[in-house]
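>>> no letters, just coordinates:
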């Protein structure tokens, strides 16, 4: 069961296991990639660390992928897990890259976020538990899922479609 009582918005991604109630002994799923805080600080730039590991947000309209239309796959900048495809990216004009669904089931997980006095759904990488952004529904964008995955550019790394083909040809 998700935080909404049914599949999170009914999209491709799987439900996150809700945080255990105090004293019930249930554990949240663990990320495959586990590193110490010091290891993350050594591997990531200060901005990447702030967003990915401290759930920060980059300033709107400043990220490298806001207006990008390059075909390819967007990976988690922290661990390299494939998260989104360019075919699901759309122009929402909100200041951050927007996608209408994740790449596949289980690539992201959801957390009920009540910070800043708002009710939101945080999106995290399922592989390393890094903060990516938030997902919103019912905003009228006319996407196939009527959702907007509002993702920080600094959380992502775009692997252009042509780059993957040229690497395969060299092998």
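Happy to help now that I have it. Given the structure is predicted, the values throughout are model-derived calculations rather than measurements. Numbers count the residues shown, from 1 in each chain.
>>> C-alpha from now on. contacts and neighbour counts both.
Noted.
>>> what strand or helix carries the residue nearest to residue 80 when sequence neighbours are not counted?
Using CA to CA, 6 or more residues apart in numbering and skipping the chain neighbours, the partner closest in space to residue 80 is residue 157 (7.9 Å). In this structure, residue 157 is located in strand 156-160 according to DSSP states H and E.
>>> pasting the second one now:
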């Protein structure tokens, strides 16, 4: 995939999507379209369309953001150290377009013990 310039991203993303996906902002908790979403299907990157998470891996974490216990494949996301806001976290990035998706934590349910806490603005949904 050819990389887009920031000006090109601004043309294809909404201002809120741009803030989250490209500027690494976080949407307010419980504000996202997919927090309570229960349909069966695949969640994709809203910037490039890459398939990221299956609805089967989604769970209610009570945190206010869509949460998943695993991506479709480890190759679909990249993990990067995030030391912003004087915290140490692991950022989740789309492996194809390098857009910010959210963060992953080690307090999720079995079998993985992971909680991929993802911004709704970073996702689109394809119904099965």
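Arrived safely, thanks for sending. Nothing here was measured: the structure is a model prediction, and the numbers come from that model.
>>> hang on, the earlier thing: contacts for the following helix or strand past the strand holding residue 157 of the first structure, please.
Per DSSP H and E, the first helix or strand lying C-terminal to strand 156-160 of the first structure is helix 161-170. With contacts defined as CA atoms under 8 Å, 6 or more residues apart in numbering, helix 161-170 of the first structure is touched by 70-73.
>>> give me the most central residue, the first structure.
The centroid of the first structure falls nearest to residue 132 when counting by CA atoms, centre = their mean (3.7 Å).
>>> can you give me the helices in the second structure?
Remark: helices assigned in the second structure by DSSP state H are 6-12, 15-21.
>>> quick check: which of these is buried the most?
For those, the largest average neighbour count (mean count of other CA atoms under 10 Å) is found in helix 15-21, namely a mean of 20.
>>> what about that helix, how far off from the first structure?
With mean CA distance after the TM-score superposition for the first structure, helix 15-21 of the second structure departs from the first structure by a mean of 0.2 Å once superposed.
>>> identify the residue range in the first structure corresponding to that helix.
Helix 15-21 of the second structure corresponds to residues 46-52 in the first structure, going by TM-score structural alignment.
>>> distance from the matching stretch to the middle of the chain?
Stretch 46-52 of the first structure sits 14 Å away from the centroid of its parent chain (CA atoms, centre = their mean, to the nearest Å).
>>> hang on, the earlier thing: among the contacts of helix 161-170 of the first structure, who's most crowded?
residue 73 (20 neighbours; other CA atoms under 10 Å).
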